[in-house]
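A.B. asks: this one's structure only:
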C-alpha cells in the first residue's frame, strides 16, 4: 500500500483520520479512485434515504461497486437529516436545520449510531458519505464534529469530484 493510502490509518500516538466526502459532481470511477487513494476501507453512508437520481449512488448499486474495489459499505439512517431538516436547509433556514439535526443525533438511535461510528473511526479508514460536494453545506460535517467530540480524530474532507489528487 502506498504512503498516500496509509494516510487514514493511525500510527502509534497519532489521531486516526476521519474522512468525509460527497458525490455531487463525481463520476463513480473518480469517487472510488478518491477513496482508494485516501486509504478508505469503509464508507459510512449518512444520508437518511440512501437513494439518488444517479442510480450508481443508490445504496445497493453503490455497495456493489465499493465491494468490487474492496471497500466496505454501511448505511445508518439515524445519522441522516430528516425530511423536515432537508426542507429547512433547502429554504435557507440554517437554525431550523441545526435544531432538527441535533434532535436526530441526540435521539437514542442517533447516539447509538454515533458511538458505533466513533468506534469504527478509531480503526482508521472510515469515510462519511453524503451528497453535497462542499462539506460546509452538508450535515456530514456536523456528524464528523460529533464523532471528534467522542474520540480524538482528525477530520479530512475529500473532494471526490476533483479526484484522488485533490483534498479540500
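C.D. replies: On my side now, so go ahead. Quantities reported herein were computed from a predicted structural model and do not represent experimental measurements. Residues are numbered from 1 along each chain as shown.
A.B. asks: drop to CA atoms for contacts and neighbour counts, all remaining ones
C.D. replies: Fine.
A.B. asks: in a strand, residue 133, correct?
C.D. replies: No. Read with DSSP: H, G, I helix; E, B strand; the rest coil, residue 133 is coil and lies in no strand.
A.B. asks: against that first model, consider the following:
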C-alpha cells in the first residue's frame, strides 16, 4: 500500500522524535495523515530537549487543531523494545480508551526512540491495532 493510499484510510501511526531538534517531520506526518489525536506513550513525558516535553507538544498540537493525550500507563519499564507496562490493568484500561478514539480517526502514538523496531510503541500499536482491527503504520 502506498503512503498516499494509507493517508486516505484510517490507521494507527507511530512516531519517535529521536534526536530531532524541531517539529518539521512531526508536523508533516500529522498533516499528511490527517491525525486527529497524538497519544504520548512515554512513561515520563520529558526529553533531552524541552521542545519534546509533553506540555510543549500539547501546545504545539493545540495550535494545529490536534488533540494531545498523555497515557503514561502505556509507558515502558523494560528500558528496551519489549513492552512491560507499569501496571497491567491500567495499561489495559488506557488501550481501551485509546481504541475508542482510534475508531473516530487517525491517531499517532508518540515516543522518544526514532526506530520503531527498538521501541515499545511498536508493541503498544500492535495491541491497539488488534483491538480495533485498524492497520498500523510506523513512521520514521
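C.D. replies: Received, thanks. Worth saying up front: this structure is predicted, and the values here are computed from it rather than measured.
A.B. asks: in the first structure, what range does stretch 46-53 of the second structure match?
C.D. replies: Using TM-score structural alignment, stretch 46-53 of the second structure lines up with residues 51-58 of the first structure.
A.B. asks: quick one: terminal-to-terminal distance for that stretch?
C.D. replies: 5 Å (CA to CA, to the nearest Å).
A.B. asks: how far does it sit from the chain's center?
C.D. replies: How far stretch 51-58 of the first structure lies from its chain's middle: 16 Å, per CA atoms, centre = their mean, to the nearest Å.
A.B. asks: what do you get for stretch 81-91 of the second structure?
C.D. replies: That offset, for stretch 81-91 of the second structure, works out to 15 Å (CA atoms, centre = their mean).
A.B. asks: next, the mean deviation of the host helix or strand of residue 99 of the second structure compared to the first structure.
C.D. replies: Taking DSSP states H and E as the criterion, residue 99 of the second structure maps to helix 88-102. Its matched residues in the first structure lie on average 0.9 Å from helix 88-102 of the second structure after superposition (mean CA distance after the TM-score superposition for the first structure).
A.B. asks: spatially central residue in the first structure, please.
C.D. replies: residue 128 (1.3 Å; CA atoms, centre = their mean).
A.B. asks: can you get me a residue count around residue 104 of the second structure?
C.D. replies: Using other CA atoms under 10 Å, residue 104 of the second structure is surrounded by 11 other residues.
A.B. asks: identify each buried residue in stretch 36-53 of the first structure, please.
C.D. replies: Under the neighbour-count criterion of 16 or more other CA atoms under 10 Å, stretch 36-53 of the first structure has 36-50 buried.
A.B. asks: hang on, the earlier thing: the residue nearest to the centre of the first structure and residue 65 of the first structure, how far apart?
C.D. replies: Separation of residue 128 of the first structure from residue 65 of the first structure (CA to CA): 17 Å.
A.B. asks: then residue 115 of the first structure?
C.D. replies: For residue 115 of the first structure, the distance to residue 65 of the first structure - CA to CA - is 27 Å.
A.B. asks: I'm done for today, thanks for sticking with me.
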